[in-house]
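Peer 1: Here's my sequence, what's the structure:
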Amino acid sequence: MRPVTDLSSLGWGRSDEPPCGVVLARVARIDRGRLTVLTAEGERRVVPGRALHESELGGPAVGDWVVLRGELATEILPRKSAFVRTVAGRTSAAQVVAANVDVVLVVDAMTGDARLRRVERYLAVAWSSGATPVVVLTKADLCADVAAAVAAVREDAIGVEVLPVSSVTGEGLDAVRALLGPGRTAAMVGPSGVGKSSLANALAGRTVAGTHEIREDGRGRHTTTARELHVLPGGGLLVDTPGMRELALYDDEDGIETAYADVAELAQDCRFRDCGHRGEPGCAVAAAIEDGRLDPARFTAWRKLQAEAHRQRLRVDARARAEERARLRSFHRALKDQPNRPRAERAR
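Peer 2: Okay, here's the model as predicted:
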């Protein structure tokens, strides 16, 4: 068996030794009940063992490190990071989009509808992943004012690098490549039609993802159908993901606070700790909106994501549900006991 240092080109950056007598592999693709994995000896197709699906990690994901015993993948190693969303539909299950990534490339296009709220949502999830988020704005060749488009996103993407690129002219591609040194892994996430496949092909220097013609509104069409890990010419690794029609948060309260650090910081200056920012006296958030320091649309988006994350937490956390019921009971008792309410109403 080759030493662990041979796996560094596949993103292995751990100091611990692999289990003796087994082979480590990185999951590059999952389809038809089998895994395509990358090992120090090359690409292989293996069968996932039952233990993988019964794992606390929720089954294998692209980017995972797994233990191979023959043609069987028997174990998922703990993840250092993961981009996770709630499975689309009426469910509370988590879906790992990409595992063990160093950078999350939040991709959107500089064409079509306004993108700020959409980028903010992706950043909230990206900050929770444990990786570093970077916003990549594609189709710079189709944008009349690239500087203005970048500035608008940069103002809201606090602490995040914003890179304009064009897969057609090559503008900005070197800046993205600089993020992906040898052994570093990036995951591209974003809605359909924003140019992720074209960007993947440009970074890879070959066709690794199919593309379609651009529509009259400047948007592309969804082409990637499965998540896949690609090894790039410079030694970096890239997880290309299908476009997401829906990005439902999964317990991302910390990520929301980071993505909306300006709003969270204002909220800490409110007079009351439990300020609901609905007109209470001494509300620092309301004051910032009134004097133009805070965009009311950004505040509304923050509140919406907070409520969404809270509902998701209640769905998956029995203790949180019990605490919420106790809070509501206490609230209703307090209403009943208000001394200024009519006696007949309190008696009901």
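Peer 1: Every contact and neighbour count from this point should use C-alpha atoms.
Peer 2: Will do.
Peer 1: Can you tell me how far Ala202 is from Gln312?
Peer 2: 37 Å (C-alpha to C-alpha, to the nearest Å).
Peer 1: So which of these two has more stuff around it?
Peer 2: Neighbours were counted for Ala202 and for Gln312 using other C-alpha atoms under 10 Å; Gln312 has more, 20 against 17.
Peer 1: Please, which helix or strand holds the more buried one?
Peer 2: helix 296-316 (DSSP states H and E).
Peer 1: elements contacting that helix?
Peer 2: Helix 296-316 sits against helix 116-128, helix 253-259, helix 318-336, with contacts defined as 3 or more C-alpha pairs under 8 Å, 6 or more residues apart in numbering; DSSP states H and E.
Peer 1: Between those helices, which one is closest to Leu238.
Peer 2: When the helices and strands packed on helix 296-316 are compared for distance to Leu238 using C-alpha to C-alpha, the nearest one is helix 116-128, at 15.5 Å.
Peer 1: and the angle for the closest one with helix 296-316?
Peer 2: With axes from the mean of the first three to the mean of the last three C-alpha atoms, to 10 degrees applied, the angle from helix 116-128 to helix 296-316 works out at 50 degrees.
Peer 1: one more to put side by side:
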Amino acid sequence: MDLSLTEDQELIAATARELLESKAATAGARALDGDPAGYSAPLWKEMVELGWTGLAFPEEHGGVGGDFLDVCLLFEQLGYAQVPSPLLASVACCGMPVARFGTSAQKERWLNAISDGQIVTAAPLPWDRPGEGPVASRSDSGYVLDGTATFVPFAASAEHILLVARLDGEPHAFWVDAADVTLKPLGTVGHDRPCHAELDGLWVPGDAALGPDAAAAISLFGAAATCAEMVGAAQRVLDMTVQYATEREQFGRAVGSFQAVQHHCANMAIDVLGSRFTAYEAIWLLSVNREAAQQVSMAKAWVSEAYERVCALGHQVHGAIGFTQEHDLHLFSEHALSASLAFGDADLHLDTLADTLDLP
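Peer 2: Next comes the predicted model:
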């Protein structure tokens, strides 16, 4: 397995970083604080024109012909710049499950729509409350959905939601029109403007349903994509901290010259590099359509905790300035809290690994 990037992938990452850095002042998390949508519509339009929304999809469905690893390079740069966007929810959580497990008709409809810039989002079953979540029943060549999907990202901006509900006790995925559900906005520390989506006897046609494999793929691709986003954000915290340590002087010398500070920065660098390797191993396996459930759980468990450690050490080095509203470091700490909980926290994924490996 070679995790080095090709020339095309390096160009994708470099172009994305340049664009997002130039837009962060107007489209970043700080600029969008309090904005109901939670993302920049002009930047989204530019992403669509650049082909980002179709990067991972085949050309026959309006895409560019890349793969999941290619688009994860974009998620990494979105994390680095702290630019909130529905790109991850639309492409990774909705598009990839359809691309892998959808019917020909479903691929034709949904992959083309996502590539064209339609905002969609996904709602997996709640990982922290087993047995809860929406339920489905068969009715009149379709299905009836009841219950509440929780913490649905960018739900207020989405046209459709790929929602997981239990049918005969087994998770299945269903496309629903966002206008047909009742949304309850939530106040959270994250930047993805989540809502609870309430369904009360909502009928959907039979072709709106995807099977259990697609339902599982929502969380699988979502967790891996979130790892890429966290890797980018952790790298930015490390870069900010090293820059601060070289510029901030105390006792007539840069604080970065003190061994204790150097140790902090070294530990941060170890966590960032380890996170990158484990995240992209899982992403690569998903890209080539190999079994990746264990690797995704390992990556999500490790990267979630490593990103939080990086932020904690970043605050140690920055001192008081890192806790102020004017400094950007707190934006990454908030992001670390929310991203570490998305698609299951470290404890859940470690428990999943232990069960898979028959460990006590």
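Peer 1: Quick TM-score on the pair, please.
Peer 2: The TM-score (TM-score structural alignment, normalised by the length of structure 1) is 0.26; 145 aligned residues with a C-alpha RMSD of 6.2 Å.
Peer 1: now the helices and strands packed on helix 296-316 of structure 1 as TSV including mean neighbour count and distance to Leu237 of structure 1?
Peer 2: Converted to TSV, these look like this (neighbours: other C-alpha atoms under 10 Å; distance: least, C-alpha to C-alpha, whole Å):
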stretch	mean neighbour count	distance to Leu237 of structure 1
helix 116-128	23	18
helix 253-259	21	24
helix 318-336	12	38
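Peer 1: Tabulate the ones you listed in CSV, adding columns for distance to Asp31 of structure 1.
Peer 2: Converted to CSV, these look like this (distance: least, C-alpha to C-alpha, whole Å):
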stretch, distance to Asp31 of structure 1
helix 116-128, 25
helix 253-259, 30
helix 318-336, 34
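Peer 1: Next, count neighbours for Thr150 of structure 2.
Peer 2: The burial count for Thr150 of structure 2: 21, using other C-alpha under 10 Å.
Peer 1: Quick check, it in contact with Lys184.
Peer 2: No: assessed by C-alpha atoms under 8 Å, Thr150 of structure 2 is found out of contact with Lys184, at 9.4 Å.
Peer 1: what sits in contact with each of those two?
Peer 2: Counting by C-alpha atoms under 8 Å, 6 or more residues apart in numbering, the shared contacts of Thr150 of structure 2 and Lys184 are 195-197.
Peer 1: Among the residues you listed, which one is most surrounded by other residues?
Peer 2: Neighbour counts for these, by other C-alpha under 10 Å, peak at Ala197, which reaches 24 neighbours.
Peer 1: now that one, what's its secondary structure?
Peer 2: The three-state label given to Ala197 of structure 2 by DSSP: H, G, I helix; E, B strand; the rest coil is strand.
Peer 1: State the distance from it to Glu18 of structure 2.
Peer 2: Ala197 of structure 2 is 36 Å from Glu18 of structure 2, where distance means C-alpha to C-alpha.
Peer 1: Likewise for Ala354 of structure 2?
Peer 2: 41 Å.
Peer 1: Could you do Leu337 of structure 2 as well?
Peer 2: Using C-alpha to C-alpha, one obtains 26 Å as the distance from Leu337 of structure 2 to Glu18 of structure 2.
Peer 1: Of those two, which one has the most company?
Peer 2: When neighbours are counted by other C-alpha under 10 Å, Leu337 of structure 2 and Glu18 differ, and Leu337 comes out ahead with 17 against 12.
Peer 1: Would you confirm that the more buried one contacts Arg309?
Peer 2: No: counting by C-alpha under 8 Å, Arg309 is not a contact partner of Leu337 of structure 2; they are 11.0 Å apart.
Peer 1: quick one: Cys265 of structure 2 and Asp239 touch, right?
Peer 2: No: judged on C-alpha under 8 Å, Cys265 of structure 2 makes no contact with Asp239 at a distance of 9.5 Å.
Peer 1: Which one of these two is surrounded by more residues?
Peer 2: Cys265 (22 against 17).
Peer 1: can you pull the contacts of that one?
Peer 2: 238, 241-242, 313.
Peer 1: Return the member of the residues you listed nearest to His160 of structure 2.
Peer 2: Leu238 (37.0 Å).
Peer 1: how far away is that closest one from Thr226 of structure 2?
Peer 2: Taking C-alpha to C-alpha, one finds Leu238 of structure 2 at 18 Å from Thr226 of structure 2.
Peer 1: burial measure for Ala260 of structure 2, as a count.
Peer 2: Ala260 of structure 2: 12 surrounding residues under other C-alpha under 10 Å.
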